Every structure is written in structure tokens, then in C-alpha cells.
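Novice: model this:
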Amino acid sequence: MFDGTEPASGPEREVRTTCPYCGVGCGVIARVAADGAVSLRGDGDHPANRGRLCSKGSALADTLVPDGRLLHPEIDGRRISWDEALDAVARRFSDAIARHGPDSVAFYVSGQLLTEDYYVANKLMKGFIGAANIDTNSRLCMASSVVGHKRGFGADAVPGSYEDFEQADLVVLVGSNLAWCHPVLNQRLLAARAARGTRIVVIDPRRTDCVGNADRHLALKAGSDALLFNGLLAHLAAGGHADAGFLAAHADGAEAALAAARADAPDIAVVARRCGLAEAEVAAFYGEFAATGRVVTVYSQGVNQSSQGSDTVNAILNVHFLTGRIGRPGCGPFSVTGQPNAMGGREVGGLANQLAAHMGFTAAEVDRVGRFWKAPRMAAKPGLKAVDLFRAIERGTVKAVWIMATNPAVSMPDASRVRRALAGCETVVVSDCIRDTDSGRFAHIRLPARGWSEKDGTVTNSDRTVSRQRAFRAGEGEARADWWIVTQVARRMGFAEAFPYESAAEIFREHAALSAFENGGARAFDIGALAAVDAAAYDGLAPFPWPWRAGGQAQQRLYGDGRFHTGHGRAQLLPVTATEPPRSLPDGALLLNSGRLRDQWHTMTRTGLSPRLSAHAPEPCLDVHPADAAARGLGDGGLARITTTAGEALARVRVTAAQGEGTVFLPMHWTDRFTGACVVGRLVDDEAVDPHSGQPDLKRMPATVQPYSPDWTAFLLARHPVEPAHGGYWARRAVTGGHLVEMAGRGAIPDPAAWLPGLDPGGTPVEFRDEARGSLRIAWMEGGPDGERLEACLFVGAAGRLPPRDWLAGLLAADRVDDGARASLLAGRAPGAVVDEGRIVCSCFGVGIKRLASAIRDRRLTSVEEIGAALKAGTNCGSCVPELKEVLRHAHQREVA
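Specialist: Reported below is the predicted structural model:
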């Protein structure tokens, strides 16, 4: 058994664990050789992925490096012992509580925590500190689904399973770029399409990679999803498609919901006009939905991250309740989560408005949890939700905050406010596996937590499947499990009797027991069958869906019997009035949308370590429609300045018809560690939030976009990361052997010593400068017995006059540089023929856009299968298949033209 303190060791072995990325929850088998080398593959027995992995999962071994790890506890940057660090956290939190009360402290946690970590943190805050000021970054992605589920089902429970994707005749993707954000589910859906003809409808303002495989794409106006589904509800009722038997026996509220929908969307013409769609498009979608018995509606952040997200969820649920499309194979609404354990966190009360085991803050529930925990001072009311929590820190009413496994200085809206708040807070504690994060730079106390490969516990994925995450490597340095860290602090705060845990299994047993405590079927979440699981059984626990009640079987699908978890046992249809987007749009402004990329994850502390993942989108790119680009003088591949009321950013421009006119899209992943000025959280304000869930609107921020024309451009290749200090643009990514930093700026070329702090490659610099042409080239070479190797090189020139990077990056990765390469280095010309891949499309096999285009042209390739046979692209994880289809389509369009 691997607990919070013992190292993982032993002979060559294989360990079943779970991927740490999205909410699909794929099973992974880690093979650890005797020398510690790790290789990874998909777990063919895991019900979520059946052996498949996406590009991120396939590259997990690339991220198992010690680079940047937080190895020891620190106070104010000074290394200290664990005892000193734990004593300091306990003392500072206890002092704040004694002086200002329990509401003066807060935890901000993460879907990257395991369920056992979450459980202990929630218990400490709500049961023993006596406040509910513990919220999670799941507030930014899943809170509106939680509200919608609780209002409709009576419980925060996804009713179906992934098998419904394969059993449906129609799958509707609403605000969900499944191809990039949940690639393995997308692969399962496409396999069902190939096998049985499943039809796919995509409802999204953007032409995402899902659209290439869809039968229909509704590129609706941003923020109009609720109206579209209100119109669908009214249309279904008018056409006689309501399931009168289901409504009479199992649902309430249909009349009120229909009255609201009819008033909101009296006919298809009104819906089409307000959604920005053609009437024929809306009518065709409504007709297809009405005519298809098995329909699954999949929704994600495009629905949730809205100021009307909760009501949009209920508008979707209303349609399924009205037609009885729920509780049966291939039917139902389906929320896909963004994080690996967003659902597990909600099971234990990780949100500020929840108690553990899916209980809330009614007097009876507060009493029940308090009695189970034997808690001396149970929180009796909800705590501060994420946006309000950081506002309270800024005001000074919250004196101490503990941030665990997340980076709010990047991910929160109005990130500049968050940074001001943390800078002024009396005590900031950060538990993380990475030392230098944007949030960590504000920490008074840093606590080294274990990373994915070192952690042991459970996670719950989007279809309620609980899986074991098992450690297969020893913790780096003095890193410890998060549950162990919280337990030790709780003991030092005087709560040792309630926090006796010495293993994750002990915590899981208590969690399972609480789920069944005074339940009797009233609450959906119940895993009481495992309340007495011993250490060996816990260690070998196979994936299972909840509920799994004592004496029963694990239940894969909910509500097939028509009994819901509302007080009256009936589904609840909710009246929804769709509102126009509340954002006022100044003249010339565009709506800024943000979201994920295929090969990156959150703030890139893990994926940013992988050269192959970084190659697909090497810089932050702003997607702009051609008409909007032309109107603003923006060129493809140029730079743009994005300005909002919250802040500014610089990004590379990608002109694409996939982006809706009047809108732009910017990825969420870049931080101050990876770029000079492109933190999306600094562009989005925190003014527009859902009034029911507290979830901020991250999809519709008014922004002005203007060209940024640099006087010079540059790139730096170095073995160690460097963060340039100049007022222009820069973006860093991993390459084999080191890092590549792209830069651009205005005015005179600055002195490298001044704008490249931390660049100390050693070795002897060799310099070439041409003042007339405005170019500067420097290479740092380190000599050795086997010859010289390249430590770093810098190329600066007038805008657009720089050599290709690929062959120079190859020199950085080489053990030594031969005479021919050395002579060519400063000349900026490769000594021989070099394959220029261009931007990488297939991360698994390193196939770039230029090689693809050449192969399609020269070998007359006409299908993804032919590309795979010729170049291997698309034959491993399959995540690049939608993009390969787009490349083929554009190549053939050029031929016809």
C-alpha cells in the first residue's frame, strides 16, 4: 500500500492508474522498469477509454521530469523543515481565527486534488474551523451544471454513462469542443457513427474540430443557447412530441416551463433572428430532434461559463423531461467535466455552498454532518464563492488563504485583482508540486505536494465512475500527499482526534460511510457498500459507478425508474427566460471567447514540459474571422494587441473562417511563465457572473483588437527557461534539449544583458552584429573533451528576417556541434538539407503542416487513412484526425481552384 509518506519502489512492475487531465477519466497503465524508466499506455480494461489515450495522455511520460519541482517546504523563500512549515501554517491560521473569527480564513482548492485530499480539507474547514470558505476552481467550470442538476434532478448527478454516446441515434454537442477537450469521448462517438450511423449536431459559435464530423452545425450567436432550447421545448410540445405519460407520472412544472418558453420563443422565426441563424437551420434541427427517439445532449463550458449558465442547463433538461428522453439507453442530458476530479470534489463538498456527501446547509443536513464528524463548530451557512472570496481577500476581511493545486493568479477572471489581493494578504499558503507558479510568487509559505505519478487515492469522472489513482514513483524531494499535509495542520490546530488518518484508504472508508449515513436512498450519492473496505481491497479497487449502496450493485444509469431525488421524487421542469447577452459592445469591439487547446492543459505546468505537446500550438494565437481581420488591418501570423476594460494582451494572429464574425478566440493556457502579456484572466472581468451558481462568464468579454507592428523580432534557444524583460511580445515553449523563446518589440534593439535576465548559459559567446541591417546573433558554446556543444543562441533582426528554428533547435538537442554546423550557426543557414515540418499537427509522430501538405500534393493522398499509411499521422491517439481532415479539405479546395 502506498500512503502519504512511504516511497514507491520495487522491481519492474506495471501499475494501473488514471490520467490526470480532463474529466473523461481514462485508465492508464504505467510500466516502471527496474532502472525507474516509465512508459505509459491506455488501460484496455478501463470502462472510460478501453485502451485509448489522447495526445496529452500519450505524452504523460514526457512530463515526468524534475524540472521546476518544489522540493522542500519554504517560508519567504527560505528552506525549512516540515515541522517548522506545518507549525507555521497552523499558528497563522489559528491566530487569524482567534483575532477575527473563522470567516477570516479560506481554502481555494482544485479538481487536481484526489477525493481523499478534498475530503480532509473540507472537513477541516467546515467542521472544525467552522466556516464554509472553501471553494474550488470547479466553480469556474462546473458550478452552473451543479445548480441545473439539483434544480432538475434534485441531485448533482449525471444520469447516464459513456455507453449512451454509442447507443444514441443523435448526439447534440452544445458548447462542447469534444474533439479537443475530451478527445477519447470524441473517438468513441466517431466509432459509433462509423458502426451504426449515429448523427451528430454541433451547436457552437465557432467551427471547432467537431464540425468536420457533424451532420449539422448551428453557429449561433454567443449566449443564445437558452433561447434555442426554449424554442425547441415549445416546438416539441406544439408538434405533439411531449411524453404525456412520463410527465403525469414523473415530472412537475411542465406548464410553467412551456408558458415561459412560448413567451420567449413564440416561433422559429423569432428564434432564428435572435440566435443569428437561418430559419431553415433551426427548423431542420428541431425536426431531427423531434423525430429521433434516442438523443443525448452533451454540454460543457460553452454552456456553463455564462452569466445564464444555470438556466441554460435547465432549458436543456426541460427538453429531455418533456419528451421522457432520460433514464434509458442512448438518452439524456450529459454534462462533461473539465477536470479529472471535478465530480469527486463535489461529492465531498468542495464547493462553498455544499456540505460533504451531496448535502447542503439546511438545519437537518448541518446537524447530520456535524454528528457524523463529531464536529465542535459546524459551518451553518454557505461560504464565499471564488469571485467573492478573492474580493474578500482584497478587502482584507479574509486574512489567510491556503491555495492547493491550482493557479488563481492566472485562471480567475480579473486576474489582476486576484494578484492585488494575494499581494496584500497577511498569509498566503500554497501547496503545489511546482515551485514557480504565478500564484506561488505571492506565497509566504510554500508546501511541496506530490505530483500525479506520486499520488494515491480516488477520482470520479464525468459519468460517475470512481477510479483509483495509484502512485508508481517516489515523491520528488520532500513532497508529501495533500491529505497528509492537511491532516498534519489539523492536528497542530488541536483537532488530532478527528484527523487520525495514516493512509488514503482510511479517509476513503470515512467518506463512503458518510455517504450512506442516514441516507436511505434520499441522496443520489451513496457508496456505502465500500464503507468497510480494507486496505488490500482499496488498493485493488476496480473502477465502478456510483451509487453503490450497501447490499446492492453499482448503478450505471440513473432515473430509469422515474424516481428522482427532489423532495417529491419527481423531475422538475423550470421556467426559463432567455436573456440577451448582458455585455454592452462598444463600437468596433469584438466578443472575446476563451477556452482550451487540444494539446495543452490548464496553465501548462505539466504539458508545458513536453516538446511534442508544445509544438502543436507553439504560441498564444488569437483566432479572428477574415472580415474582422481585414477591417482592422490584422495579418495572419502577425501580432495583435487585445484591450478590454480589465487589461491588455499581445498574441499572434490566426485568421480563420472557423471563427464567427464579430468574435475572437484566445486560449486560456498561457501564463507569465510562458508569455510576456497573454494571461486571459487579465482580460476578462469578474462583473458578469451567474446569479445562481456564481460561475463567471468567460466567453463574451468585449475587446478591441489592433495590429501590433514590431520594429524587430528575435528568438532565443537556451537549455534553461528564460523570461525576457521588455515591453513587447514573447512566448516560450519546450523543445528537445531546452526552450525556444519567440520575441518582438518596438524601438531600438535592447541590450541582451538587460532584457534577458537569468540568461547565464556559460561557455564562450560568439557574436555577429550588423548595425546597418539591424541584426544581432550570439551563440554560447561550451567546450568539452568530446567537442563543443551549444548552450544558447540568440537571433535578433528587423521584423521578419530570421532563419528557420527547427535545425537550430536540433543543434541545441545535440551532445556536440561539429565544425560544419558551428560555421553555419551564426550565418543562420543549415549546412545541408533540412526538413521543415512547420507547425506540428500530429503530436504523436511529429508530423507538421508543411510535410502534410507536401505529401498530400506529391503522393495524391485523398483520405485520413492514406495519410496514416504514408506518414503515420492520426494512427495512434487519433486526436489530430479532425485537423487532418481539415488539411485535406483545404488542399483539395486549392486544387479545384
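Novice: only C-alpha atoms from now on, for both contacts and neighbour counts.
Specialist: OK.
Novice: what residues does the closest residue in space to Gly360 that isn't next to it in sequence make contact with?
Specialist: Leaving aside its sequence neighbours, Gly360 sits nearest to Gln354 (Cα to Cα, 6 or more residues apart in numbering; 4.8 Å). Contact partners of Gln354, counting by Cα atoms under 8 Å, 6 or more residues apart in numbering, are Arg346, Gly360, Phe361, Pro382.
Novice: repeat for Gly528
Specialist: Ala512, Ala513, Leu514, Ser515, Ala516, Trp548, Arg549, Ala550.
Novice: out of those, which is most surrounded?
Specialist: Among these, the one with the most neighbours (other Cα atoms under 10 Å) is Ser515, at 27 neighbours.
Novice: re earlier: present the contacts of Gln354 as a markdown table; the columns should include distance to Asp43 and secondary structure.
Specialist: Rendered in a markdown table, the data for the contacts of Gln354 read as follows (distance: Cα to Cα, whole Å; DSSP: H, G, I helix; E, B strand; the rest coil):
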| residue | distance to Asp43 | secondary structure |
| --- | --- | --- |
| Arg346 | 26 | helix |
| Gly360 | 36 | coil |
| Phe361 | 40 | coil |
| Pro382 | 40 | coil |
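Novice: here is a second sequence; please produce its structure as well for comparison:
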Amino acid sequence: MDGSGLPETRSTCPYCGVGCGVLLRPDGAGGLSVRGDPDHPANRGRLCSKGSALAETVGLGHRLTAPLVNGTETPWDDALQLVADRFRATIDEHGPDAAAFYVSGQLLTEDYYVANKLMKGFIGSANIDTNSRLCMASTVAGHRRAFGTDTVPGTYEDLEEADLVVLVGSNLAWCHPVLYQRLLAARQARGTKIVVIDPRRTATCDEADLHLALAPGSDVALFNRLFSAIHDSGAVDSAYLTHTEGFVPTLEAASTTDASVTGLTEAEIEAFTRLWIGTEKVVTVFSQGVNQSSSGSDKVNAILNCHLATGRIGKPGMGPFSVTGQPNAMGGREVGGLANMLACHLDLENADHRTAVRDFWQAPTAPDRPGLKAVDMFRAVGEGRIKALWIIHTNPAVTMPDADAVRAAIRGCDFVVVSDVTGQTDTARLAHVLLPATAWAEKEGTVTNSDRTISRQRAVLPAPGHSRPDWAMLAEVGRRMGWTAAFDYESPAEIFREYAALSGIAGQFGRDFDISGLGGLDDDAYATLAPTRWPVSATREGGRFFADGQFYHPDGKARMLPVTHRAPAARTGPRYPFRLNTGRLRDQWHTMTRTALSARLSAHLAEPFLDIHPEDAARLGLSAADLVKVTSPTGSAILRARITDAQRPGDVFAPMHWTGETAPSARIDTLVAAVTDPVSGQPESKAAVAAVTRFDAAWYGFAVSAAPMSPDADYWALARTTTGYRMELAGRAPVDNWETAARQLFQASEAEAMTVIDTARGTARVALFDQGRLIGALFVAPEPVAVMRDYLTQLPGTADTAVLSGRPPADRPDPGPTLCACFNVGVNTIVQAVEGEGLATVEAVGAALQAGTNCGSCRPEIAALLTRIRQREAAE
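Specialist: From the prediction side, this is the model:
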């Protein structure tokens, strides 16, 4: 124990679908310490940079602590009565389908269960969907088509038992770093080979034996070619084939596929097919690069077809493996959080299943058709067909495709409720009613990770102000709408027991999801529940699925599906010649409502950017650090150019994290069309079309401050620092008086100013002080500002009057941009150690500086830095 005298509590990380265990120790003053749980089966003590920085993201400065109605603080009783009355009036006047819930993988399973029960069982509509629709819906569709239910066949241990791991559309090193470290450990121990299939050369490619930089959207063609090769080489498992249907038409479709659409050479394709076929213990991991596509479901089934044809499924070290994006994306799928599913993997369109669920809930009704999936839901909001909308723990005004249209739809909706931990999101600012929710480390419940392991999240911090758990809000609204008995819950343990009991009914229908063995947990047993992989029933516990050839279609057989290549829906052309890919960064999460609170996480890549190939940059006249305007048929964005040969010519990449709160001109999903997979309803977020031009700014700026800034600029991007904030700025219109502009930016009209202004050259440097302490400093030039940014971020609040030099004094080293976020190690620090101590390997850098020794996701960048240093030394 530390000085607080408080013990550690086991909980689960709130970020990705790896579901890492954490040990939390509150300090008694609202803060806590966080370390990896060495006993949790998902991570065995490891954490990524985001998990390692969790303690830096708690606190009350950003929190919503009381209900707001039209911006006015309102008692809970009045706020919830208003929500109940408005939903009831909407249903009475317009029918149940005029109401909708849009929920999130940030919800705990117990919250999800109550929301699903309220909407589908009592309001009587299936209009509840989740941001997991943007993440894993194509996998759900592919699983259901092939297996008869949404079953993940394997476990994380398969990554360590495989001889070959194929990563398809997955930057595992950055998006699931702990799994990547488990994979690298297996490679070190047993020589596991790694293939990466991705249009981009990502950090994951650093350790790959083969990187296939295929054309965006061409995965079906590649796996159809693999399927044909499986047949031609005699690798089909004839015995296992008796447990499947559809082999012949699937082979016919595969055999007619033209693999040249992949853009790969014949030698690359043959190398891949030989390696896959010749390695029995193969795991194919797939993620958003597969799912986020107008043909995502077909991509999933093309992968599943290959594993079914070879019988390489459900056995140690073999099988297809979908890795989820959110901490409880799986829990949402299990509980029926998608508009086309019932709870516990029961089928919404199966009358017997509907009756069973309705009777179990003693509900007045159950919808007999799927509700609106996310894209269609917000389209219906915009058209006025949905008139009452409750959004929970997600930010669709930023994250949905065609985000400007979605923002306008929410703004125009008759009644919008938002439950969140903060009111400082693009979506929360559109709410009529804003409800304060408890956050991670304040709430109790369960989550399910990517390999079906159910883990507890536990509360160790007090709920701030008047915030409440989501299940409690939803249940209270249910009671106020007249369904008192159905929503008379007193704890998440009680909800979990009901959910587990319902899963027993699903088990009786022969469904895969059955945790009825946990239905008898009393409150104490629930409180101490250890990580548990489902199913948990009288007949089965945990393990893998499908090695025995038993599936969940009525005849017990799997289905192979004939699928054909379909190019991305949007076509490039003279007006929009680029293919735009979007995705995540190593150290940020979704729209940064949590990770942006950590200065350490914000230091790695502090502003939005566009990766573009050098050939394309040269053709457009772009230089490194230029700003570019990116336009598509649905919107535009301004981003910083990063010129890199990690991109294919003609392809560009931009991260999806920035919002109206952090960089209004960089909301990247404004560029993504609302095109979806016809089966899954998942948007195509990896293959928008775009045009790129240089953003001709009249001036560029960089600023640091002790407090939030108030910019007036065409482009700005804000990030947290250890002393306050940093900001990049640019504008088209000239500014007459930079001292006046700086006072406005820092909201410091009376501060003492130091200035160096050269009107002829168009440069300005302004520092403002209050009682000798630096409030903020602004640096302006007619080109991207050349100052030592990471040094300057340390100065707000100090008495450093040399700030306008823009560089550190000789006796004060500049660590440079953060490369290792886990240990806050800068590029310059590594370079100095390499040159001064003769460090030659990534391992040597880690031994000297710790960089790369925690989650390891910065190791590729360290390796690239070492290569650049060696190349520079060789040229000297």
C-alpha cells in the first residue's frame, strides 16, 4: 500500500477490445495509480501507452456534474421526468419507431442490457444501434452467415500457438499493442511468421516477413485467389468439408476472380498462398481494414471460407480471429445492442426467439423487424422521422460518415438527450437534455473482450457531483414511462443475473452465447468475479468453437459463401483522384475526450495530418509541413502534410481523432460518404475519394499558453501540455496587429507584452506576462513556423524572458518530439544517447532509456530513427 492506505483494486482498461486487466490504487484525493494486472489472461501485466497513462486522464476539470436542460442546471427528478414525458409523447403521437437510442462500446454490459430491454421490449422499436456498427458490424454479419451466429472461434492463446499469423487490415502494433507484443514474444520463442496485408506500411510491418500492400478494397480478390490455390494444391480438408455447405459455388466464384485488381505482383500473391497453405497452424487476424468497407461482410466471408475449406478453425493455433476496436464491442453484440439482433445472440426475425425474450421480460411487445442501423438512423433523424433521440457515450457529430449532415440532423431533431461524462463534445453541445454519467473507475459492471473473456470494471473513485451510472438513468426513465416492475433494479449485479438467466434460454435454443452458469452469482460473488471466457453453462465452459464441425445453422453445418470482388463504392477520377484511408493513432482514442487530457499522450502527434506519397506531393508542389486542403463530395478538411513512402501513390491517410473542440477544420469524417455494406450496414471509412491542394495561408502560427486559448483562424489545432496548451494556427487573411491578436488569443488584455515584430518579413513573436510569469507566447511567420516546440511547451508559468528566441539555451537540452509516450522519451534524447553512447539497436536504446520497453509500439519508430542516424553518419 502507499501512503493513502488504500489497497489495489482489479479492473479493466476502458480502451480497445484487448480488454487488459489493470490494478487501480486511489490516492484518497481524487487521483489514482494504474499498473497492468499480471494475473489477467489478456495482458499478463502489460499495458500500452494509453493504458499506462490512465491515471493522467482522471479528474474533474472537464466533467459534467449535474443535469442540464437547454443549458440550465436542473434537478435529476425534473430532467428525467422530462426525458420520460417527451419519449412517451413522441411514441403516443408518432409511434415507437419515432424514438431511437444510439449507444456505445463504452457502455458496460449491464448498461447495454437495460437500454436494449427498454427500447426493444417496452418502447417497442428496434431503433437501438451502437457505434460498434462503425467498427465490427461486418464481422457480425460474416460470422452469422458462415456459422449461424456471431461466434469468435478462437482465443488469444492461438496467437502464441500459431506458426503463421496473417494480419489483414489491422495495424496491431498501434491499435492493439498488447496483442502485438504477445505475438512478437511468440515469434521470438518459436519463430512465428507474420504477414501483413494492408495498403499502408504501418508500424506493424516492422516485424513482418511479408507485407502485401494491396489496393484498397481488394481483399476479397486476394482471399478468393487463396481459396482457389487451396483447392488446386489439394489442401482441402475433405473430412471437415462434410460439415459445410457451399463449397462448389464458392470455388466457382473464387476461380473466376481476377487477382490483378489487388495491384500485387504474381510473385507476391504466390508467396502468400504458398506460405498460408503450407503452414497448418495459421491464424488470420482481421480488423477495421476489412470491416469498414462497402463489401466488408464479403471480405470477412472470403477469409472464413479459407479456414473452413482447410478445417483450420477452432483448434490451437488455427482460425480466423476478429479483433474488436472498443472495450465492450463484444458485450454490445452479446446483449443485442445492434438494431438487427436480440439479446444473447437470439434472432430478431425468429418468432420463437422474440416470444421467448418478450415472455422472459414480461414485456408488452417485441419488434418483428430490424431497426434502423446507424447511418440510416441519422438519415431518419435528418428527415424528421425520428423525433426523440438518446445518444449515450459517443460523439456521432464527429465519428459518423458525412459528419456535417449528421451534426445538422442532430441539431434539427425535436428532442435530443445526451448522456456523457463531459459536456465538451460536438454532440453534447447539441443536446436539449445533457445527463452526467459516471466514468471509468467510478462505475461497476462487466465488459467482454475480443476473445470472449468477461471481465469486471470496478469503481475506486467517488462519482463526482450528481453523476449517475447509465443503467440507473435508463431504468429510472423506464419506471417513469410506466414500467416500474421491469426496471426496478438496485445494482448492476442484479442486472447481470437477469442477463445470465436470459442467456440460459438462448442456450435452450441451441445458441452459442450461454452464461447461465453465472446466473446464480450473489452480490459478493459478482463483486469478486474473475475474468471468465464464455460460454459458462452446465454443459460447457470457455474454450474454442467449431473444431468438432458443429455450427449453429438449422442443419448444424457451416456455410461457405461465394463472394466476388467489388471495388469501393466511390470512384476516383479527375475531380477526386485520391483514395482516402482513415484510422487511429498509437496514443489517441476515438475523439480524445479521455486521451487528450494526458499531455504525455498528446505529445507524440500533436496535430491532425495527411500522409501522402512523395511522388504525389511533388506533383502537387507540397513541401514537408505544408498545410493541405482535402475535399470530397461531402466535405473538406485542413490538415498538415506528412510526406512518406509508407503510402501507396494515389492513396492518402488521415487520423480520425480531431473534433470541433480540438481542430474544427480537421473533422475527417466530413469527407467520408455515407456509403454502407448492404448486409452489415457498416460504413466504408477506408476508401473515400478526395482531392488535395496546398492551403495557401497568409500566415502560420504556433502558440503555447498556460490556459485554454481563444483562436480566430482558418486552421487551428489544440493539444494539452504539461504546463498548459500548445496550438498550431494558420489563416488566409493578413493580421494588422499581432500584439492585439495575441492578447485576444490568450484572453489577456492587461498583460505585459514583449514583442519582436518585423512587418516587412511578415514575422511576429509576442509573449505576454502576468506578474513576471509567462501567460502565453505566439510565433508567426509567412511559412510554417520554425521553433523548438517541445522546449517552448515547458515555459508557460515560468519567468523565462528568453522565450521569444524560440530555442533553448545551450545549458538546457531540448528532448524533442515525444517518441515513446509510455516513458515520455523524446527524439533528441534518443539521438543524443545513440551518438554519445554508441547505441546500435532498439534493445540497447531500451536498456539505456526505457524507450520501447513497455507496450513496444514505438519500437518501429526507434528502429527507423537508428537507420536514419546510420545513413547520415555514412554520408558524412
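Novice: tell me how the two chains score on TM-score.
Specialist: Scored against TM-score structural alignment, normalised by the length of structure 2, the superposed chains reach a TM-score of 0.97; 869 aligned residues with a Cα RMSD of 1.8 Å.
Novice: before we move on, the earlier item: the residue nearest to Gly360 of structure 1 pairs with which position in structure 2?
Specialist: Taking TM-score structural alignment, the alignment pairs Gln354 of structure 1 with Met341 from structure 2.
Novice: repeat that for Cys275 of structure 1.
Specialist: Match for Cys275 of structure 1 (TM-score structural alignment): Thr262.
Novice: what about its match, distance to Pro464 of structure 2?
Specialist: To Pro464 of structure 2, Thr262 of structure 2 is 53 Å away according to Cα to Cα, to the nearest Å.
Novice: likewise Val195 of structure 2?
Specialist: From Val195 of structure 2 to Pro464 of structure 2 the distance is 47 Å (Cα to Cα).
Novice: need the counterpart of Pro500 of structure 1 in structure 2.
Specialist: Using TM-score structural alignment, the partner of Pro500 of structure 1 in structure 2 is Asp488.
Novice: if we can go back for a sec, preserved in structure 2, out of the contacts of Gly528 of structure 1?
Specialist: Mapping the contacts of Gly528 of structure 1 onto structure 2 (both residues aligned by TM-score structural alignment, their matches' Cα atoms under 8 Å) leaves Ala512, Ala513, Leu514, Ser515, Ala516, Trp548, Arg549 still in contact.
Novice: was I right to think the fourth one contacts Asp526?
Specialist: Yes: applying Cα atoms under 8 Å as the test, Ser515 of structure 1 and Asp526 come out as touching, 4.8 Å apart.
Novice: who touches both of those two?
Specialist: Both Ser515 of structure 1 and Asp526 are in contact with Ala357, where contact means Cα under 8 Å, 6+ apart.
Novice: now the contacts of Gln354 of structure 1: which count as buried?
Specialist: For these, a burial check counting by 16 or more other Cα atoms under 10 Å picks out Arg346, Gly360, Phe361, Pro382.
Novice: structure 1: matching residues for the longest helix anywhere in structure 2?
Specialist: Using DSSP state H to define each element, structure 2 has its longest helix at helix 76-94. On structure 1, the counterpart of helix 76-94 of structure 2 by TM-score structural alignment is residues 82-100.
Novice: now stretch 643-651 of structure 2
Specialist: Under TM-score structural alignment, stretch 643-651 of structure 2 corresponds to residues 655-663 of structure 1.
Novice: which residues touch that stretch?
Specialist: With Cα under 8 Å, 6+ apart, stretch 655-663 of structure 1 has contacts from 205-208, 219, 589-593, 623-629, 635-636, 665.
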